[in-house]
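Peer 1: Fold the following and give me the result.
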Amino acid sequence: MYAYFKEIITKFREIKENLREIPLMFKTVRPKGKILFFFFIGAIFDGIIAVIFPLFVGKVMDRFLNIKHLLSGGIKTLLIIGMFLLIHTSFRSFLKYKRKYINEDFLKKIRGKYFNKLIHLPVRFFDNKNPTDIGEMIFKDTESVVSIWTEKFSQIISNLMQFIGSIIFLIILGKFFAIPFLLIIPMLVGAYMVISWSTFKLARKSLEEEIKLHKQAEDTARYIRLIKAFNMEELYKKRFVLNLNRIKDIAMKRVKLMELTFFSQQIIFYGMTGLILIMASFFINKPGFSAGLITTLFLYAHKYMGSTFQLGQNLITLQKSIVSFKRLKEIEANYLSKKEEIKTKQAKKVLPIQKKAKIRFKNLYFRYNESFVLNNISFEIFEGEKIALVGPSGSGKSTIFQLMLGFYSPEKGEIFFDEIPYLFYDKENMQKEFSYIPQEEMIFPGTIMENVTVDGAKIDNKRFKDVLKLSGLDSISPDKDASSLSVGQKQRIAWARAIYKDAPIFIFDEPTSNIDPIHTFVMLKNLISIYKDKTLIMACHHMELIELVERIIVIENGRIKEIGTHDELIKRNGIYYELLNSRYLVANI
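Peer 2: Predicted structure coming up:
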């Protein structure tokens, strides 16, 4: 018994901690005042009718027992009750329709609001999140929070009115009749809430495991050739079955708790009904008690039980919404942090982008987690210069690009653009100065044309055709679905997209990853020939491409080891020379 009460106290403390989020949630996500007023009035009206209704039923019951009373006033009372029920039902139907309409409209606005904030967050926010988490935030979490205003808000007010009204009328009309309900029901509902909250947490855990299982199935389909090539079928099967068993165990625990919840609810309901009947048989012959009064008390007792359980259930739903709000609050906090950063820049007079610029890294340090991936990096790139970053995998080449693009901020040191620190420029304007080709192919839903001309501006048809020709895509219809192309063709779209943007600085991160080196060499040579005034910074390990650039920056373990032309670095017999001899730098043409 002690452990049982201790568990209830622990759960209520957890609920109490979550309830502290309510004021912020109501402040952050709420509809307009008129809508709230509509829901508030509707809930009060619904609660008043629900509380008054048992009194009319008792009155009709007494009149039905006497034929004279029935003929004289019972029919009239019955008609009044009928009108009451008609008005109540009509109003509730209208309220339900209006609530659904407002819910969808409000949900659309809230999802738009959070998606707008989400898409402007720093890249670091997305580093430890999978796409499913983001999807849940925008769809399930927003729906859960919005439902508080459009549905649960009204229900909680109505339930509270029924709960308080039932207690008052039970005490006024029944006195001793009310005592067992006032003492027993709250304790039982407390236990019911604890079980329900545990059930919800298990449901959440089960969903997380199902997401992992779904991802595993996707990975199996994506990497099926690799799985077969390494005879990993049995290993993947064992992993899948292991996850299935884990989901089954969680589901069985949840089912047990749900059945326990249902069983306890039914036992309480029927037990209290039996208690009402026993007490009714005891009080029926007492002075002042009639069949109508007993019926009224019976209805109030049931209404008290029902409203108490519904309040408990709505509090659990409120807990779910608070959990969802905490996830949305993460978006809010990061967005506010970014707004503060923008304000700081504005206070420092953000400078316009200078078209003729050079990039300089000065004593720069950066880390994703605990250890630094860039250590005291310093170099400069001049306007129109063609540069290659060379070094083993994991040496920090891609990280340098991420910093140039403004996806991350350095831990220490500074990045300069035209001798002015990046801090004084707006990142979104800065990113317009770069045309970027990532290692992996990135295809958006839509046609080849839509993927190449992604900025949504008016399409320059001549430039578009020239870009397709330069990228080797001119033989394919621009209206073809881009997702149906081969991996190499998708990488060519990345080239075309970067060239079409026509930014002053090109950043190519391993541009040969999915295209054969010969075609890459031809494309890059033509690109350099056509866009002589553009700055090009490229990470690669193909000798023929490296020889097209003017300078080479050699990176190892996050540090700059050498800088110079191909011939200069060969003469030094340093890291670059070793990479060449170790065949890390390959020749394919």
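Peer 1: from here on, contacts and neighbour counts on C-alpha atoms
Peer 2: Will do.
Peer 1: What's the local residue count around Met252?
Peer 2: Counted with other CA atoms under 10 Å, the neighbours of Met252 add up to 13.
Peer 1: Also Ala229?
Peer 2: By other CA under 10 Å, 10 other residues sit near Ala229.
Peer 1: now it: how far from Arg327?
Peer 2: Note on Ala229: its distance to Arg327, by CA to CA, to the nearest Å, is 41 Å.
Peer 1: Likewise for Leu536?
Peer 2: Relative to Arg327, and taking CA to CA, Leu536 is found at 40 Å.
Peer 1: out of these two, which sits in the busier spot?
Peer 2: The residue with the greater number of neighbours, taking Leu536 and Arg327 and applying other CA under 10 Å, is Leu536; the counts read 26 against 18.
Peer 1: If you count contacts, what does the helix or strand that Lys113 is a member of end up packed against?
Peer 2: Taking DSSP states H and E as the definition, one finds Lys113 inside helix 75-119. On a contact count with 3 or more CA pairs under 8 Å, 6 or more residues apart in numbering; DSSP states H and E, helix 75-119 meets helix 33-64, helix 142-147, helix 291-347.
Peer 1: Same list (those) but as JSON lines, adding distance to Leu257.
Peer 2: Formatted as JSON lines, the helices and strands packed on helix 75-119 follow (distance: least, CA to CA, whole Å):
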{"stretch": "helix 33-64", "distance to Leu257": "31"}
{"stretch": "helix 142-147", "distance to Leu257": "22"}
{"stretch": "helix 291-347", "distance to Leu257": "15"}
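Peer 1: Just name the most buried of those.
Peer 2: When you average the neighbours per residue for each of those (mean count of other CA atoms under 10 Å), helix 142-147 leads with a mean of 22.
Peer 1: what comes into contact with that one?
Peer 2: With CA atoms under 8 Å, 6 or more residues apart in numbering as the contact definition, helix 142-147 has outside contacts at 29-30, 103, 106-107, 110-111, 320-322, 324-325, 328.
Peer 1: Alongside the first, I'd like the structure of this one:
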Amino acid sequence: MISVFKKIWFFSGKERNNLTRSIVAAFFHAVFNAFQFVAIYYMLKCLFKQNVVQKDIIIVLVVLIISLIGKIITQNVSQMNQTHAGYFMAANKRIELGEKIKRVPMGFFNNFSLGKLTTLATTNLTQIESWIPVLLVNVLGGFLNTFIFVLSIFIINFEIGFVALIGMIVFLFVTFLMEKRSRKNAADMSNIQTRLTKNVLSTIQGMQVIKSYNLCGENNKSLNDAIDDSYKTTLSLEKMIIPYTITQRIVIGMTIVVMLLFCIKLNLSGNLSIVDTVVLMIASFTIFDGLIGAGSNMAILRIAENAIDSYEYVNHMPDIDEGNISSLIQNHNIDINNIRFSYDNRRVLDNVTCIIKENEMTAIVGMSGSGKTTLCNLIARFWDVNEGEIKIGGNNIKDYTIENLMDNISMVFQDVYLFEDTIENNIKFGYQNATREEVVNAAKKAQCHDFIVSLPQGYNTSIGEGGASLSGGEKQRISIARAMLKDAPIIIFDEATANVDPENEDKLKLAIESLTKNKTVIMIAHRLKTIRNANQILVLNKGCIEQRGTHEELMRQGGIYKDFVNAKSVSENWSLNN
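Peer 2: Got it, this is the predicted structure:
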């Protein structure tokens, strides 16, 4: 039980003071609650003595008013601080998680890690923000409330107070056993929740394929199994708790019976006054209310504690080693020296060496799986090379701070992702402090201003997640406007025109020409007419650079590049004849 409180205490971080204030307020709430017991006891004393005077009534009223006001104030303070602690505790951890993800190699991410991170950011942190502060304060408040009442009974009569204390200790022992037993189930619940989240995400992302193959409903076995496992684990947890909660009730019930019997026995023997007997008999039915609530919450608190334990996954996520060079990069030549890279045990790049000169265009072509995108990702340090080195401006990219390196690189991807926000904010994503005028200028250069102003709210138009309300060409031009606004000296195009229709291709070509002026450009392209004028073309084959040169040089050489151009020419002139 102490370990739970200790974990919550350390996890709370900046919200520790708010959590402390909430607990202290809960303690005083229990004290003010006990004042009611004092007032009742005092009034019964006066009534049985049959000498109630105005002074006694005033004293009782004052004590009750102090109790009421004190409870209202302490309840308010406790609730406000615990609410603040809960939501800001989770918010701080979500921000911390977001910052951590920025420093994690892209190779870390897979179906499991994405499901795990989604569960952490949603389910687990929601449990923490909603449950932990409230449950913690309720558990401690319940224990404190009962303990103060037991102390009050001790003052009236030691024997009955001792019975109440023994009942409280036995109750806590049963709670400890329940809390210990629930650990395994809580851990299983977290794993099941991760699996369920992963399957839900996969189902949503692949809904088009699932529908086309009629895998909805009962046919989606993986999702159904995850839902069933979640149901069974939750039900198992509830069934496991039931015997302990019943035992808790039995312990409390037996304690109350024994207290009542002692009250009657002591009264009949003349060792307990009628007033004390009545008060203690009334108290025996009420003093354990807080304890019962605390015991019920302990099992739930264990699940919330497991949510804290699961956050350790974030602390074990690997960081990209970061250098300390933060000064301005003077030139943007890219030297790639004998690099090798593998995904797990599959070699993707093998002994690749080349120089990408500043303010020139280098094109990369090759069959699918030849390593084109991987090479670009290594330059941007989405992954790190296994062997060799990549230099920019004469320094190994590992020696730069991540922020400095990324300030010098813009990437335009084949699959553009736009955020569920306004078009203006999507363009400003790489340069948050840009003015509206700068955004519009970038949009005009990227050939997307005209279609933006034709939208209902222009630049303030909100687009769906991923840019679902825009065409592929429109999304590509917005991504180019985003890159223009960032104005990085190195531009990487990863097949940016692969899926664009002919109507938008000319506009994209103009946008790319505007973006790449006086830049170091690396372009992966399947449409060869976009790279004919490249200063250098690298031909990758099975992870190695097999050819290099200009378009004319490579056509004279023959080999893969010439075969590639001829095959493209044939495919572009292909038609379906009746």
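Peer 1: Just the TM-score for the two chains, thanks.
Peer 2: Remark: TM-score between the superposed chains equals 0.79 [TM-score structural alignment, normalised by the length of structure 2]; 557 aligned residues with a CA RMSD of 4.2 Å.
Peer 1: ok so, going back, what's next to the next helix or strand after the helix holding Lys113 of structure 1, contact-wise?
Peer 2: Moving toward the C-terminus from helix 75-119 of structure 1, the first helix or strand encountered (DSSP H and E) is helix 131-136. Residues lying outside helix 131-136 of structure 1 but in contact with it, judged by CA under 8 Å, 6+ apart, are Ile211.
Peer 1: mean per-residue distance, helix 131-136 of structure 1 to structure 2?
Peer 2: When structure 2 is overlaid, helix 131-136 of structure 1 sits 5.9 Å from its aligned residues on average, using mean CA distance after the TM-score superposition for structure 1.
Peer 1: Tell me the buried residues in that helix?
Peer 2: Within helix 131-136 of structure 1, the residues that count as buried by 16 or more other CA atoms under 10 Å are Ile134.
Peer 1: again, but for stretch 548-562 of structure 1
Peer 2: 548-549, 551-560, 562.
Peer 1: Off-centre distance for it?
Peer 2: When C-alpha coordinates are averaged (CA atoms, centre = their mean, to the nearest Å), stretch 548-562 of structure 1 and its chain have centres 39 Å apart.
Peer 1: quick one on the thing from earlier: the contacts of helix 142-147 of structure 1: which two are farthest apart?
Peer 2: Pairwise distances among the contacts of helix 142-147 of structure 1 were taken by CA to CA; the largest, 19.0 Å, belongs to Phe106 and Lys320.
Peer 1: ok, now which ones touch Lys356 of structure 1?
Peer 2: By CA under 8 Å, 6+ apart, the contact list for Lys356 of structure 1 reads 383, 418.
Peer 1: I meant Tyr422 of structure 1, not that one.
Peer 2: By CA under 8 Å, 6+ apart, the contact set of Tyr422 of structure 1 is 414-416.
Peer 1: before we move on, what about Arg246 of structure 1?
Peer 2: Residues in contact with Arg246 of structure 1, defined by CA under 8 Å, 6+ apart, are Glu209.
Peer 1: What's it aligned with over in structure 2?
Peer 2: Counting by TM-score structural alignment, Arg246 of structure 1 corresponds to Asp229 in structure 2.
Peer 1: distance of that match from Asn157 of structure 2?
Peer 2: Relative to Asn157 of structure 2, Asp229 of structure 2 is positioned 53 Å away (criterion: CA to CA).
Peer 1: can you pull out the strands in structure 1?
Peer 2: In chain order, structure 1 shows strands spanning 359-367, 372-381, 386-390, 412-417, 420-421, 434-437, 505-509, 535-539, 551-556, 559-564, with DSSP state E as the criterion.
Peer 1: For Ala347 of structure 1, which of those is the nearest?
Peer 2: In this view, the strands of structure 1 are compared for proximity to Ala347 of structure 1 by CA to CA, and strand 420-421 is the closest at 14.9 Å.
Peer 1: Mean distance of the closest one to its aligned residues in structure 2, please.
Peer 2: Mean deviation for strand 420-421 of structure 1: 1.7 Å (mean CA distance after the TM-score superposition for structure 1).
Peer 1: whereabouts in structure 2 does that strand align?
Peer 2: Aligned by TM-score structural alignment, strand 420-421 of structure 1 falls on residues 395-396 of structure 2.
Peer 1: Work out the gap between that stretch and the centre of the chain.
Peer 2: A distance of 34 Å separates the centroid of the chain from that of stretch 395-396 of structure 2, by CA atoms, centre = their mean.
Peer 1: ditto for stretch 292-309 of structure 2
Peer 2: With CA atoms, centre = their mean as the basis, stretch 292-309 of structure 2 stands 21 Å off its chain's centre.
Peer 1: For Ile95 of structure 2, grab the count of nearby residues.
Peer 2: For Ile95 of structure 2, the number of neighbouring residues by other CA under 10 Å comes to 12.
Peer 1: quick check: angle from the helix holding Lys113 of structure 1 to helix 291-347?
Peer 2: Between helix 75-119 of structure 1 and helix 291-347, the angle formed by their directions is 20 degrees, by axes from the mean of the first three to the mean of the last three CA atoms, to 10 degrees.
Peer 1: and the angle from helix 75-119 of structure 1 to helix 33-64?
Peer 2: Interaxial angle, helix 75-119 of structure 1 versus helix 33-64 (the same axes, to 10 degrees): 150 degrees.
Peer 1: how about the helices and strands packed on helix 75-119 of structure 1, which one is nearest Asn285 of structure 1?
Peer 2: The closest approach between Asn285 of structure 1 and any of those, judged by CA to CA, belongs to helix 291-347 at 9.8 Å.
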